[in-house]
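Peer 1: all I have is the shape, not the residue letters:
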């Protein structure tokens, strides 16, 4: 990857500079070192965004949209380079990484179209007056994005912020700084100086952004712990916090479905991208009547899947802690659950049976290729236990019963409910996470509302 970094002309840290070191999660080889910003440099980027905000807010929305379209074209042109860097840093497959880049480019194009159409209202007041509700940019938006789908997620938040007239400081995850650097190099030429600003740094740099009183919005996708720290910081500064944080997403398997099909859905939800998706299946509630064939089929799926790369060894340690804790508390490992020998940070697709609600793997987000399975006596029990959770991101229900489906989507206290498909959905869907999973719309046309604030205007003629 060092040769690839040179080939792509990505800047590297000097020998004495504070830096982030990235190793390839598959084989442990050095990917590269990226210099990290100081507190003073972080503050300077925020000030640059503040200085550029007035002119950018007054730029016609069509011109802002045109800049996004140009940025999207640049990402499409370099999709293979971005995918290679992403794979080297996070272990994500090249196919998935390409899909994330193309999804990100598509999102920029969507916001390029939606931005100029974002509108306020005229109000019906006195016939001699004009009354309006006008959306305006909030100002400086700090965008903090994760490593598991770094391009697609970043493009959503960046696109909505920029097209509505905000300026941004973007800090990608310290686990994929080379991907973030390349995205910045491709996007920044299409915006005036100070409008798009890139920051390389770790969690400390994110904290400096969140506590800066010149930041008007902190938009964050990542862990609940970080989200809560951001919420505390913005409560002091008065900035808006837009948060999509962790999830502990349940999957309910009713007795009326094919257990082999249900196992396939579960495996897709739990093992795709090594279980490192915000809406991955974390805990499974299966009806006792089909539990045995379901577990058998899910175990075979896990064994066929085999080893999967996790982003780094620290994250693998956390995933394995959840597994070993569950086993110590009585869970039965049906597949996986053993750290492999050799370099890298791979982990096997894992199935845990005989899980109970108090186990760590059932209570907290594992964010790895682990399916923790709980057998329940009926649908009511499964639904009740699925609802009993601090998180509120997403949930899935597998059933042929319309009654069960209706009850589940109405009762589950989450932002997204999927029936008979762990992934999928129509374009433009936007949900609000709940509880420990965050707050505010993170996608769709509604994200434009999050990035703007509304001013009421009343105009009437002067006498005389």
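Peer 2: Nice, thanks for sending it over. All values reported here derive from a predicted model rather than from experimental measurement. Residues are numbered from 1 along each chain as shown.
Peer 1: when you work out contacts or count neighbours from here on, use the C-alpha atoms and nothing else.
Peer 2: Will do.
Peer 1: which residues of the stretch 201-350 of the chain fall in strands?
Peer 2: Residue ranges of the strands in the stretch 201-350 of the chain, as given by DSSP state E, counting those that start in this stretch, are 217-221, 240-244, 250-253, 283-287, 307-309, 332-335, 346-348, 350-353.
Peer 1: quick one, which of those strands is nearest to residue 95?
Peer 2: Closest approach to residue 95 among the strands of the stretch 201-350 of the chain (Cα to Cα): strand 307-309, 14.5 Å.
Peer 1: quick one: contacts of that closest one?
Peer 2: 25-26, 90-92, 274, 344-349, 369 (Cα atoms under 8 Å, 6 or more residues apart in numbering).
Peer 1: quick one on the thing from earlier: closest one to residue 234 among the strands of the stretch 201-350 of the chain?
Peer 2: strand 240-244 (6.4 Å).
Peer 1: and that closest one with strand 217-221, angle?
Peer 2: 10 degrees (axes from the mean of the first three to the mean of the last three Cα atoms, to 10 degrees).
Peer 1: what's strand 240-244 packed up against?
Peer 2: Packing partners of strand 240-244 (3 or more Cα pairs under 8 Å, 6 or more residues apart in numbering; DSSP states H and E): strand 217-221, helix 224-237, strand 438-439.
Peer 1: okay, pairing it with this:
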């Protein structure tokens, strides 16, 4: 029997005012596991009222107090890891081992980083920039923040939102994706025992609920991780209220492979980095650009590496990756793969069967696509790698940069000079060398162009949740 979910507002779970609901489906088998409300304006008002009441008190806590709260939260996540894994698996179908290692474990580490970061914010030195007057800088929380998280990494993306916002002293109203709310609600329950009421509030709903949050007069900042389309809508709406916005959007990451790379090892790595989490990662390898002299050989290596992967098994522990998150996205991917142009070759994989159990897509490698083709230019968000060839560095850079996205990229070579030149020329917020996807809490994550603006992780993300105030004292008064 599926459960009926509730909002978390002012420190307690409450029924939503909105009468419409969403069925939460386990994408491994299409089974309904929960019913979620679509929160309306009254729910959003209640959440922001609670956050506003809590803002003054929480915003005046010391960094040490905020650090302790985040450390306690990290400890609580560790203690309730199994509950979080099960809640998320029901909504995403991700293999439990993956959620445990890549979200819960990493999320705990990131929370502990943000706990430390709470005590490191600083301004410029106080001094007399004008005779007889002393100036200094105050870093203050922006106040109340509206946050919207995606369905591909529900737990970890909530950590990336909540961690820096709380470290900086803000209060939050967060809306998880309409298809993956349950792990976020477990987090809210844990935070209810740690934080004062109203500091973190969770409202459930769809895109309309998110729009109500962005339009609401209370939040001073809106933070979204999602699609380019959603990002543009949020930016336009936030601009009307002169709200700060933080947008981490899509990607179309290239991996530039030179002939002097360790080709066999590189092929295996790129398939792993392109299919991890079923390719539902905006930093995932999607476009493989390989030097012409080894193109055909490398395509064969990619196909062999892809053939070694397993997905779609009833025993999810045997799967290298799980299903796509929902039927709508599954159908979109099927349609894109059905439109592969005649000049391209599907080397392995291709259009998944419809009507089977779960929304599984086989690892797919496609060669022969042209730069203006849909599968090169548009985000697929699936375990699909395209392969193009280049003749020299200039062409490699032109192909890599020749998309609207600018989130992530990688260079694969044994030549240090080549790597240094490419990291300078690639127009992406992150460039890896001989690896891909890996992230650490200390380094920023965020892109350029249609991939949005603002940084997650690192001290840069905490600073984004602050405002800078200049204070000047007249020394003679």
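Peer 2: That came through fine. Worth saying up front: this structure is predicted, and the values here are computed from it rather than measured.
Peer 1: please identify the most buried of the strands of the stretch 201-350 of structure 1.
Peer 2: strand 250-253 (a mean of 30; mean count of other Cα atoms under 10 Å).
Peer 1: onto which residues of structure 2 does that strand map?
Peer 2: Aligned using TM-score structural alignment, strand 250-253 of structure 1 spans residues 254-257 in structure 2.
Peer 1: gap between that stretch and the chain center?
Peer 2: 22 Å (Cα atoms, centre = their mean, to the nearest Å).
Peer 1: that stretch vs structure 1, average distance?
Peer 2: Superposing on structure 1 and averaging over aligned pairs (mean Cα distance after the TM-score superposition for structure 1), stretch 254-257 of structure 2 comes out at 0.9 Å.
Peer 1: for the alignment partner in structure 2 of residue 79 of structure 1, give me its contacts.
Peer 2: Aligning on TM-score structural alignment places residue 79 of structure 1 opposite residue 81 in structure 2. By Cα under 8 Å, 6+ apart, the contact list for residue 81 of structure 2 reads 100, 104.
Peer 1: from residue 360 of structure 2, how far off is residue 81 of structure 2?
Peer 2: 26 Å (Cα to Cα, to the nearest Å).
Peer 1: may I ask which of the contacts of strand 307-309 of structure 1 has the most neighbours?
Peer 2: residue 369 (34 neighbours; other Cα atoms under 10 Å).
Peer 1: can I assume that residue is in contact with residue 270?
Peer 2: Yes. With contacts counted by Cα atoms under 8 Å, residue 369 of structure 1 reaches residue 270, the gap being 5.6 Å.
Peer 1: about what we covered before: would JSON lines of the strands of the stretch 201-350 of structure 1 with distance to residue 149 of structure 1 be doable?
Peer 2: Supplementary listing: these in JSON lines, determined by distance: least, Cα to Cα, whole Å:
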{"stretch": "strand 217-221", "distance to residue 149 of structure 1": "10"}
{"stretch": "strand 240-244", "distance to residue 149 of structure 1": "13"}
{"stretch": "strand 250-253", "distance to residue 149 of structure 1": "21"}
{"stretch": "strand 283-287", "distance to residue 149 of structure 1": "22"}
{"stretch": "strand 307-309", "distance to residue 149 of structure 1": "14"}
{"stretch": "strand 332-335", "distance to residue 149 of structure 1": "27"}
{"stretch": "strand 346-348", "distance to residue 149 of structure 1": "18"}
{"stretch": "strand 350-353", "distance to residue 149 of structure 1": "22"}
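Peer 1: among these, which is nearest residue 83 of structure 1?
Peer 2: strand 307-309 (15.6 Å).
Peer 1: how far away from the center of its chain is that closest one?
Peer 2: For strand 307-309 of structure 1, the distance to the chain centre is 21 Å (Cα atoms, centre = their mean).
Peer 1: ok, stretch 362-374 of structure 1 next?
Peer 2: 18 Å.
Peer 1: so that stretch matches what in structure 2?
Peer 2: With TM-score structural alignment applied, stretch 362-374 of structure 1 matches the range 376-388 in structure 2.
Peer 1: how long is that stretch end to end?
Peer 2: Where stretch 376-388 of structure 2 begins and where it ends lie 9 Å apart, using Cα to Cα.
Peer 1: tally of neighbours for whichever residue in structure 1 pairs up with residue 113 of structure 2?
Peer 2: Under the alignment by TM-score structural alignment, residue 113 of structure 2 pairs with residue 110 in structure 1. Using other Cα under 10 Å, residue 110 of structure 1 has 21 other residues around it.
Peer 1: gap between residue 110 of structure 1 and residue 212 of structure 1?
Peer 2: 31 Å.
Peer 1: neighbours of residue 14 of structure 2, how many?
Peer 2: For residue 14 of structure 2, using other Cα under 10 Å, the count is 14.
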